[in-house]
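Peer 1: I need the structure of the sequence given here:
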Amino acid sequence: MNGETGTPARVRLTFADDASFIVDSTVTATATVLDAEERPVKGTTVNWTAEQGQLDSSTTSTDADGTTQTRWTLGPKTTGSDAQSLTASIEGATDVATSQAVDVNPGPVTSIFVQANRDTIAVDSSATLSIDRLEDANGNRIQNLSQYTFTWNSLTPDTATVTSGDPSTSAQVQGVGHGAAQVTVSTGGAPKAGLAAIQSASGAAADTIEIEVLEHELRGVWLTTTDSNVLNSRANIEEAMDFLAEHNFNTVFPVVWNNAATTYPSTIMDTLIGRPIKPEFGGRDPLQEVVEEAHERGIAVIPWFEFGFAASFSADGGPIIEEKPSWAAKDKDGNLLTKQGFEWMNAYKPAVRDFMMALILEVIRNYDVDGVQGDDRLPASPVEGGYSEFTKQLYRQEHDGQDPPSNESDSEWMQWRADKLNAFGQRVYDEVKAVDEDLVVSWSPSVWRFSFREFLQDWPAWINQGFTDLMHPQVYRRDVGAYKETLNAQGPSRVGWDEDAIIGFYPGVLLKVGGFVATPENIKTMVRANRKRGYMGEVFFFYEGLREFDADVAEALKRTHYRDPAPLPFKRASRH
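Peer 2: The predicted model follows:
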């Protein structure tokens, strides 16, 4: 330009068309100074100021084309609007200036922040991982996550597997083995094509997430009405659930049926004998209180039908046999069947079976429980029984008119009665599962072979015939050596039950009975014996033993085997 030009009237500020505005990157800015007639003005001093970042030159002079340049290294932080501003002004002319804001993008991804909906999972359960945010080296948050492709990988496939979601901003981690699972996630370049040259490196960022995969364990305790006040008030129940949760127990077995009475308002018992609940619980519903307080703390509730087919204890049959004398079981002398102080109903009579089944269904239909439990009296009947006229006639029908053997220990006669009890166990299982397939069926018989010899409980068949979820033989031994010896005698190789046919085998362990209270050392040794044999849990008889001597047993367990919470070995009932 050789013509005369006038006084600078305005400044035009531009950047190259292909400029990439990324934090900490450098761009060239061009200022063109024009007079009032849009002619370039030579030799004009331009002052540069940047809101963020650094300038190579803060003062430059225009050339013959009226242009001048400076290099601007953008600041490290994006603002709330992702914009930074550059201003070019004419020295000596305060009213001639221009500013331009540019959208500034974060730098390459250097940090991936992941959220997990759980930091611990169990074997066979899962957690969801999701990308929370991406940041560059300066902590700038990167938007548009859905435009990135993320790659998930398990570094510990024997502990957990990982499956990418669609989109890949999430993934599922599945526990397969006990231990610390490590999962990595990485991403490549930025989503905007204009940034690809700078942010194109594959695996530009990676993060490792750790999730603890816990071993399933059943840590249970029976809640009784004998020598215990835990069910006597809601306050007691609440305090007990707090205590158990604090000590990492995860299952309670509250008694719901004993001595011709229930611990919940029962329409069936009201109809039968005019007594809907144990008198001391009148006006309350202890079972509902246990369910609410336990579930609030993540503890499963499996009601325990303690008396099973026993009608009463030291009461000559009690109100049930008084009301229904035909329900009485008989020994071979025709007397009311009595063993160890318990008086028994006839477990082979359909009306008695229907009554017992109705109680079980009443509980699972009316309460949000996790399963049901029978014990050494359900399904069971003393070997001395089976001599009521009804049962003898049933035997005759199936044996060409022959009478049952007078020897109650005759092997065929024992097995015939045991098979009838097994059939009731199968019925319980089928009818419970028909209400909710996730309800668990738990049995706690006497130890083998005592269970069969004395009470016709053929519990290995209960497992092998497929109507058992949880098995808890009552390995009630005060001495550690006797406990280990008895425990060994219950094993699958000794007794012949199928380990794959049940959810788990969790022995019953004696904590307290009468004046006896187990020592912390003995209990720890018994639990260690269970784990050594692959039995991942136990059920303690009974709750009050955990509170003796300043809760020394519970505290000892929490310091050792129960140090961390453990996931349940079964799925909670679907109604939760």
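
Peer 1: could you use CA atoms for every contact and neighbour count after this?
Peer 2: OK.

Peer 1: next one: the closest residue to Ala171 other than its chain neighbours relative to Thr120, how far apart?
Peer 2: If you skip the residues right next to it in sequence, Ala171 has Ser164 as its closest partner in space, 4.3 Å away by C-alpha to C-alpha, 6 or more residues apart in numbering. According to C-alpha to C-alpha, to the nearest Å, Ser164 stands 19 Å off from Thr120.

Peer 1: can you show me the helices along the chain?
Peer 2: Shown for the chain, the helices assigned by DSSP state H span residues 234-246, 267-273, 286-296, 318-323, 350-366, 389-398, 411-435, 450-455, 459-464, 480-488, 492-495, 520-532, 543-559.

Peer 1: switch the ones you listed over to a markdown table; also include mean neighbour count and distance to Gly374.
Peer 2: As requested, the helices of the chain are exported to a markdown table (neighbours: other C-alpha atoms under 10 Å; distance: least, C-alpha to C-alpha, whole Å):
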| stretch | mean neighbour count | distance to Gly374 |
| --- | --- | --- |
| helix 234-246 | 17 | 22 |
| helix 267-273 | 15 | 18 |
| helix 286-296 | 21 | 16 |
| helix 318-323 | 16 | 19 |
| helix 350-366 | 16 | 10 |
| helix 389-398 | 15 | 23 |
| helix 411-435 | 18 | 9 |
| helix 450-455 | 19 | 13 |
| helix 459-464 | 20 | 11 |
| helix 480-488 | 16 | 20 |
| helix 492-495 | 12 | 20 |
| helix 520-532 | 17 | 22 |
| helix 543-559 | 18 | 18 |
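
Peer 1: who wins for proximity to Gln340 among those?
Peer 2: When the helices of the chain are ranked by distance to Gln340, counting by C-alpha to C-alpha, first place goes to helix 450-455 at 11.0 Å.

Peer 1: residues in contact with that closest one?
Peer 2: With contact meaning C-alpha atoms under 8 Å, 6 or more residues apart in numbering, helix 450-455 is reached by 376-377, 380-383, 409, 418, 445, 457-459.

Peer 1: so for Pro157, which of the helices of the chain sits nearest?
Peer 2: Put simply, out of the helices of the chain the one that sits nearest Pro157 is helix 520-532, at 24.2 Å, with distance taken as C-alpha to C-alpha.

Peer 1: list the contacts of that closest one.
Peer 2: With contact meaning C-alpha under 8 Å, 6+ apart, helix 520-532 is reached by 479-480, 483-484, 507, 509, 511, 536-538, 552-553, 556-557, 560-561.

Peer 1: and the angle for it with helix 543-559?
Peer 2: What separates the directions of helix 520-532 and helix 543-559 is an angle of 70 degrees, with axes from the mean of the first three to the mean of the last three C-alpha atoms, to 10 degrees.

Peer 1: one more to line up against the first:
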Amino acid sequence: MKSPFIAQSWRRLFKSLFPILILISFITVLLLDSFAPAIAEGWGFGAIAQLPRQEIRGVWMTTNDFDTLKDREKVQDAVSQLRRLNFNTIYPVVWNSGYVMYPSAIAQRAGIQPFIYKGSDGHDILADLINQAHRKGLLVIPWFEFGFMAPPTSELALNYPDWFTQKRDGSQTSNSAAGEVMWLNPFLPQVQQFITNLVLETVSQYDADGIQFDDHTSLPYEFGYDKYTVALYTKETKNAPPRDAQDAVWVKWRADKITAFMVQLNQAVKQRKPQAIFSVSPNYHDFAYKFHLQDWLTWMRQNIVDELIVQVYRPDMQSFVANISRPEIQEAQKIIPTGIGIMAGLRNNPVPMQQIKSQVRAAQERGLGVTFFYYESLWNDSLESLNERQVGFGSLFPSPALRARVE
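Peer 2: This is a model prediction of the structure:
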């Protein structure tokens, strides 16, 4: 039996230590939360799966940004500024207009001359951006902007005309934001192999954190009436493709073929670099599926999408909010990092800072990240002064949210 004196002493000691014990417990919880990625990795859990809540704060770097990208000092300033404003991800274009933006043995063997990849002092632009961004703790995910799309004047279209598909009337072009374009046949084995080779070359040749495919890794519903695809559809279904390009069975068959290719592409990327982020930045699903045969919701449900950024370029707030509130976006954000693509402006169509702030706030209120199109329009060709824009963007992310890199 304890003496009253001993019991009283223990009570006094516990009472004096109680605040310290509470503080230790609180710090322990914080440390465990901070080291969760490393712990999960050590226990063998998937790197992407255990980081579903990372907030995306990104910006695309397009061909319009090459004045910055080709100059090491400008890249250093850009990366430093993005880090200071608490961005965490850069998506530089590496595939545009049928050309790659880096020295590519694959493109060279295909007889496609480099478009732009050398910097002002002859350096590799992509390698320099990745190195400088990683020093500041930012992720870099190269972006295959043009997907299956290429201009009719490109060497790709001129050298490989049989790689391109057509509409029912035999025409091969459509109009896009990039002008008149042709579409590589996503069902053709040679095309699938070419795109796969370029993607694997990118993730192998560079210390990139992943790879991104946007709304052009698809096919407008009017296309698919080339000889190869018609023969394949007829063989598999015992029917010729319907005259109606939007026939539900015909749409689904083509969409499923693109899905099958994306599954294979994901497997190839993961085999080459298991921790690479397989990022997708499409339009909202109803539009993507019906008009571009891009069934990205199925891709996500088949666990081949590690990160989703849905492009919602709407000046009207009511339309913007309606599109970012869609059920497929809510479904995505439960399992993977999910963000909204926001228009920061175009050279001939500036976007006011107030609109950008309102859209970012609406996304953040729904637990969504954001990525801006595109870097130069963050500051230039805007309605406000450079200082006003930078102050405005500085208010969007008041605290850091760096994303964990997995080596």
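
Peer 1: quantify their similarity with the TM-score.
Peer 2: The TM-score (TM-score structural alignment, normalised by the length of the second structure) is 0.83; 365 aligned residues with a C-alpha RMSD of 2.5 Å.

Peer 1: before we move on, back to that, so which of the helices of the first structure is nearest Val183 of the first structure?
Peer 2: Ranking the helices of the first structure by proximity to Val183 of the first structure (C-alpha to C-alpha) places helix 520-532 first, at 28.7 Å.

Peer 1: give me the mean distance between the closest one and the second structure.
Peer 2: Once the two structures are superposed, the average separation between helix 520-532 of the first structure and the matching residues of the second structure is 1.5 Å (mean C-alpha distance after the TM-score superposition for the first structure).

Peer 1: what residues in the second structure pair up with that helix?
Peer 2: Following TM-score structural alignment, the aligned partner range for helix 520-532 of the first structure in the second structure is 353-365.

Peer 1: try stretch 50-63 of the first structure
Peer 2: Equivalent residues of stretch 50-63 of the first structure are lacking entirely in the second structure, counting by TM-score structural alignment.

Peer 1: likewise for stretch 10-17 of the first structure?
Peer 2: Alignment of stretch 10-17 of the first structure against the second structure: no match, by TM-score structural alignment.

Peer 1: list of residues touching that stretch?
Peer 2: Applying C-alpha under 8 Å, 6+ apart, the external contacts of stretch 10-17 of the first structure come out as 27-36, 88-90, 96-100.

Peer 1: coming back round to it: how far off centre is the match of helix 520-532 of the first structure?
Peer 2: A distance of 20 Å separates the C-alpha centroid of stretch 353-365 of the second structure from that of its chain, computed with C-alpha atoms, centre = their mean, to the nearest Å.

Peer 1: what's the answer for stretch 367-382 of the first structure, then?
Peer 2: Its chain's C-alpha centre and that of stretch 367-382 of the first structure lie 24 Å apart, by C-alpha atoms, centre = their mean.

Peer 1: buried residues in that stretch?
Peer 2: Applying a neighbour-count criterion of 16 or more other C-alpha atoms under 10 Å, one finds 367-382 buried in stretch 367-382 of the first structure.

Peer 1: for stretch 58-71 of the second structure, same thing?
Peer 2: With burial defined by 16+ other C-alpha under 10 Å, the residues of stretch 58-71 of the second structure counted as buried are 58-63, 65-66, 68-71.

Peer 1: first to last residue in it, what's the distance?
Peer 2: Looking at stretch 58-71 of the second structure, the gap from its leading to its trailing residue is 21 Å under the measure C-alpha to C-alpha.

Peer 1: stretch 270-282 of the first structure now?
Peer 2: The stretch stretch 270-282 of the first structure measures 12 Å between its terminal residues, going by C-alpha to C-alpha.

Peer 1: from Pro265 of the first structure, how far off is the equivalent of Ile56 of the second structure over in the first structure?
Peer 2: Ile56 of the second structure maps onto Leu218 of the first structure when the alignment is built from TM-score structural alignment. When C-alpha to C-alpha is the yardstick, Leu218 of the first structure and Pro265 of the first structure sit 29 Å from each other.

Peer 1: the more surrounded of the two?
Peer 2: When neighbours are counted by other C-alpha atoms under 10 Å, Leu218 comes out ahead of the other of Leu218 of the first structure and Pro265, with 25 against 22.

Peer 1: ignoring the adjacent residues along the chain, who's closest to that one?
Peer 2: Gly537 (4.4 Å).

Peer 1: make sure the one you found is actually in contact with Glu215.
Peer 2: No: using C-alpha atoms under 8 Å, Gly537 of the first structure makes no contact with Glu215, being 10.3 Å away.

Peer 1: so those two - more neighbours on which side?
Peer 2: When Gly537 of the first structure is set against Glu215 and neighbours are counted by other C-alpha under 10 Å, the residue ahead is Gly537, at 24 against 21.

Peer 1: state the distance from Val383 of the first structure to Phe516 of the first structure.
Peer 2: Relative to Phe516 of the first structure, and taking C-alpha to C-alpha, Val383 of the first structure is found at 29 Å.

Peer 1: ok, Lys332 of the first structure next?
Peer 2: Taking C-alpha to C-alpha as the measure, Lys332 of the first structure and Phe516 of the first structure are separated by 36 Å.

Peer 1: the more surrounded of these two?
Peer 2: Neighbour count, other C-alpha under 10 Å: between Lys332 of the first structure and Phe516, Lys332 has more, with 17 against 11.

Peer 1: what's the more buried one aligned with over in the second structure?
Peer 2: Mapped onto the second structure by TM-score structural alignment, Lys332 of the first structure lines up with Arg168.

Peer 1: spatially nearest residue to its match (excluding sequence neighbours)?
Peer 2: Across the structure, with C-alpha to C-alpha, 6+ apart as the measure, the residue nearest Arg168 of the second structure apart from its sequence neighbours is Tyr225 (5.2 Å).

Peer 1: which residues are in contact with that neighbour?
Peer 2: 165-168, 170, 241.

Peer 1: which one of those residues is nearest Gln333 of the second structure?
Peer 2: The nearest one, if we look at the contacts of Tyr225 of the second structure relative to Gln333 of the second structure and count by C-alpha to C-alpha, is Thr165, at 35.0 Å.

Peer 1: does the closest one touch Pro220 like I think?
Peer 2: No: in terms of C-alpha under 8 Å, Thr165 of the second structure does not count as a neighbour of Pro220; the distance is 10.6 Å.

Peer 1: so the residue mapped onto Gln193 of the second structure from the first structure versus Trp327 of the first structure, what's the distance?
Peer 2: When the first structure is aligned by TM-score structural alignment, the residue opposite Gln193 of the second structure is Asp354. Remark: distance between Asp354 of the first structure and Trp327 of the first structure (C-alpha to C-alpha) = 11 Å.
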